[in-house]
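# what follows is a predicted structure for the sequence shown.
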Amino acid sequence: MMQNSQTTETARGLRSRRTRLLAGAMALGVAGVLSAQTVVPNQFALADAVKVDVAGPTDFSPVVTAVQPAVVSVRVKQEVEPRMMNFGGGRGDNFFEDLPKDHPLQRFFRQFGEQGQPQGRGGERQQPRQYGMSQGSGFFISEDGYLVTNHHVIDKGTEFTIVTDDGKEFDAKLIGADKRTDLALLKVDADREFTYVKFADDAPHVGEWVVAIGNPFGLGGSVTAGIVSARGRDIGAGPYDDFIQIDAPVNRGNSGGPAFNMKGEVIGVNAAIFSPSGGNVGIAFAIPASTATDVIMDLRDDGSVVRGWLGVHIQGVSDDIAESLGLDEARGAIVADAQDGSPAEKAGLKSGDTILSVDGTKVEGPRELSKIIAAYEPDTDVDITVWRDGKEKTIEVTLGKLPEAEKVASAEPVAPERTSLDDMGLELVTTDEAGVDGEGVVIAEVDPSGAAAEKGLRRGDRIVEVAGVAVKTPSDVVKAVADAEENGRKAVLFRIENNDATRFVALPMNIG
């Protein structure tokens, strides 16, 4: 019995010790887990999630109430081209000319033509002058009656009527218009003060609320709301495109109307919509306040906008073109052609120069260059930094006044010769053999599977420069390509002309 008692006691001790050990191990395990949970977050702390405390407005009525009296409908009387009607047997818009000569209808219309209004030659009769009516939107920018609208709203207009928010009508006169930015300034002379709005000083942010007020489909005083979708849009409307894109419902008749921020400031002038059907699809474009302010002030002062003129045809710099020129990145605007007699030509700018900056302002591309130059007054001296022959060069240019019509250069033919550039998929001939006028070498054939076809070169295009070297014969082209390859270029730059237009194309070379 003694032995069994001792055995039982020993077993109990072992179990107790095992229990203590297990408890200790579990405690260590838990401590380890807890330690990991407390240390890891401190070592890999994450930033707080974005929090927005400002909510969008649920009520636009305070803004609308304040600005709506400044927004107007613009009615434009336009002269319609008269239509010539022929009632005397001559060819024209006579729908009865195939009837027999003694047909009663023929006699009726002939008699009508003789006894009616005066006829022109061959029995033609000029119809009375006819007019059409178009409608748009606008807004007052001063209490004495100056108001802004679009150029395309007032284009070809002979009379202008302004209808205010309270239904009153006033005659207006055209102060000036600028087709390039699609802006116009009208003036109402009346013995009263008008409610007016001002342009915003700061550009809107993408996502910011916007309210559009205008005259869609002739429904004056219509209000729509949305947000700014994007900025800096280039829609191909002109050289100074810099539109604000908004998703507020804008339709026909909203043109010339304002887009407001929540302070009641005009952030843009509604000018265009993207719509396959002609109705709103949530994409509208407004001229920024920054552009409109400068243009409208010029129109108010002089009735027109005077812009600086450089006188170059330009294009963007692609990665291939940058490589062929030795530029570290695709930037600037490459000069395709300096126009005859232009400030650029007089200063020494030439085809192939890549304009990098103007008075220290960096040029990202052609659109930026156009806006920078246009902002200067004529006769202003500017320092233009160009990339030429693998290095930067600064040229001082005295800007001129932007003309209405641009000049185009001409050239002379050269002696006949013919050859091929198989690696690029081109067959070349002289201008004489091709029977065309102009300098350079004519592309006679383009291999549809070659690099030239891929870059958009076509039969009839003229190559006037290769790697900055003027070419007059096909052998000149071959030599210039070989020189570029010898210099380690992966692509060679071609200056191409067609139909008086100039562009640059970088063609890759097969370098082993």
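Everything's here; your move.

# contacts and neighbour counts: CA atoms only from here.
Will do.

# any idea how far E364 is from the residue nearest the centre of the chain?
Centroid check for the chain by C-alpha atoms, centre = their mean gives D234 as the closest residue, at 2.1 Å. Distance, D234 to E364, by C-alpha to C-alpha, to the nearest Å: 14 Å.

# putting a second one here so we can go through both:
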Amino acid sequence: MKHLIRLIISLSIVISFSVSAAELPDFKSLVKEASPAVVNISTVQKSQSSNPLHPFIGPNGEEIPEMFRHFFRIPDSRKDQRPRRKTPQSLGSGFIISSDGYLLTNHHVISGADKVIVRLADRRELEAEVVGSDERSDVALLKIEADDLPTVELGESKELEVGEWVLAIGSPFGFDHSVTAGIVSAKERALANETYVPFIQTDVAINPGNSGGPLFNLNGEVVGINSQIYTRSGGFMGLSFAIPIDVAMDVADQLKEDGFVTRGWLGVIIQEVNRDLAESFGLEKPAGALIAKVLPSSPAEDAGLQEGDVILKFEGSEVNLSSDLPHFVGRVKPGETARVEIVRSGKKKIIGVEIGLLPNQDEIALAQQQPVPGSDNPLNLDVAELDPERKKQWQVTSGVIVKSVKQGPGADAGLMAGDVITMLNGEKVTSVRSFNAISASLQGGKAVPMRIVRRGSPMFIPVKIPE
């Protein structure tokens, strides 16, 4: 009897392992069919500067080691400061999308290159022409002179589901046609300084050299371009990010046809809605994109959007995080009208906005403010009139400047000397007198929104008067 029980248990374990093995995907056929269309990309570049590498610096001045770095090798100029010869350096990967020689890779792989060399699966090396490159999406379109080339099959990244198996082929550390697999961890991720790409997050092992290579689904279709990793060590940590192929092909088509990429533009500066701001604006939950500033002569201004509006939906898509909005706006062609659902003064409203063309971003030089005479108010702030010179410097039409912050509601809200208060509880602040009148009318125990401009950056903060 005991022998029979042991036999049954053994058979159960074998069957269990067999079922588990049967559920795992078989990538052999996929790799055989797709690998020939994956290429290695090298570049010939001018010698780098002999200055030491600058560290990655965070918003508060702290050094951030190797966070969200693109996958290319940067020579350490501290080791050798002699002039360097122009020699090919293996930088990344790419894949062929048409049999006549068009292929995709990352912008950062070929940026600044004097010459781009593509090594095919059959070991041929061909010089590539850069048809176009788009820094905002990190996509580059190349062309090599060859015929009857193997190509990848393109899929639809919007059909991807979280938990789905995916596979990457590339040249990590120069090892051609290395294959790694994993699953989709999340979709439409927004990364720092990458506002126009809704990244696919995976746990596929990606390392330097994989950049620009394809991400496949189990049908053998390319669903993304491997672009970035999150790492503290410089290697794989289970957080990899790929550009959706739908986005990449839209960029590639524009680069091929026009040589440049156009994107929609709304013309607002936005910020996240946290719990306190949601309460101050009367929202059910902290969601949406809060308009901190409407840029002059922008589509938003023409449509009547106002500072303090919270955008909840754009063309029917919910804006859960403020970082969602640039993705949605960028996909709309300039000249088209988009439906924008907002909350204004506690009431929902739909506004039609004719989307404009995204302009080049110019940095605005801002001067340091000097304190001016102050006055008292219920928020326990020392404020003063905003003179014409400061209005011009900070590009504001009205408001008061904070000279000093005493212990009280203003200090609790995080106000600082030098902040310019332009709006309080939905009302514009035009002078010290108007600010005092508005603040005196605030009800105790309730958070209200205050719009400020701090070192040129507009933002809303919640202010709560004690009961």
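Perfect, thanks for sending it. The shown structure was predicted, so the numbers you read here are calculated from the model rather than taken from an experiment.

# returning to that earlier point: which one in the second structure is aligned with the residue nearest to the centre of the first structure?
With TM-score structural alignment as the criterion, D234 of the first structure lines up with A190 in the second structure.

# who are the packing partners of the strand or helix carrying that match?
In this structure, A190 of the second structure sits in strand 178-191 according to DSSP states H and E. Secondary-structure packing of strand 178-191 of the second structure (3 or more C-alpha pairs under 8 Å, 6 or more residues apart in numbering; DSSP states H and E): strand 165-170, strand 194-202.

# give me the contacts around the last one.
Which is strand 194-202 of the second structure. Outside strand 194-202 of the second structure, the residues within contact range by C-alpha atoms under 8 Å, 6 or more residues apart in numbering are 136-137, 182-191, 224, 238-244, 247, 323-324, 326-327, 330.

# average gap between it and the first structure?
By mean C-alpha distance after the TM-score superposition for the first structure, the fitted strand 194-202 of the second structure averages 2.1 Å away from its aligned residues in the first structure.

# now do stretch 249-268 of the first structure: distance to the chain's middle.
19 Å (C-alpha atoms, centre = their mean, to the nearest Å).

# quick check: buried residues in that stretch?
For stretch 249-268 of the first structure, the neighbour count (16 or more other C-alpha atoms under 10 Å) marks 249-261, 264-268 as buried.

# in strands only, show me these.
If you go by DSSP state E, those have 258-260, 266-268 in strands.

# and for the residue nearest to the residue nearest to the centre of the first structure when sequence neighbours are not counted, the neighbour number?
Of all residues not flanking D234 of the first structure in the chain, D241 sits nearest, at 5.0 Å (C-alpha to C-alpha, 6 or more residues apart in numbering). Using other C-alpha atoms under 10 Å, D241 of the first structure is surrounded by 21 other residues.

# coming back round to it: thought the match of D234 of the first structure was touching D324?
Yes: contact criterion C-alpha atoms under 8 Å: A190 of the second structure and D324 qualify, at 7.3 Å.

# what's the local residue count around L381 of the second structure?
25.

# do you know how far the nearest residue to it once chain neighbours are set aside is from F314 of the second structure?
Spatial nearest neighbour of L381 of the second structure, chain neighbours left out: V405 (5.0 Å); criterion: C-alpha to C-alpha, 6+ apart. Computed with C-alpha to C-alpha, the distance linking V405 of the second structure and F314 of the second structure is 38 Å.

# which position in the second structure aligns with A336 of the first structure?
In the second structure, A336 of the first structure lines up with A292, judged by TM-score structural alignment.

# hang on, that match packs against I269?
Yes: judged on C-alpha under 8 Å, A292 of the second structure makes contact with I269 at a distance of 5.5 Å.

# can you pull out the strands in the stretch 101-250 of the first structure?
124-126, 130-140, 146-149, 157-163, 169-178, 183-188, 209-214, 222-233, 243-246 (DSSP state E, counting those that start in this stretch).

# list the buried residues in the first one.
Read it as strand 124-126 of the first structure. Going by neighbour count (16+ other C-alpha under 10 Å), the buried part of strand 124-126 of the first structure is 124-125.
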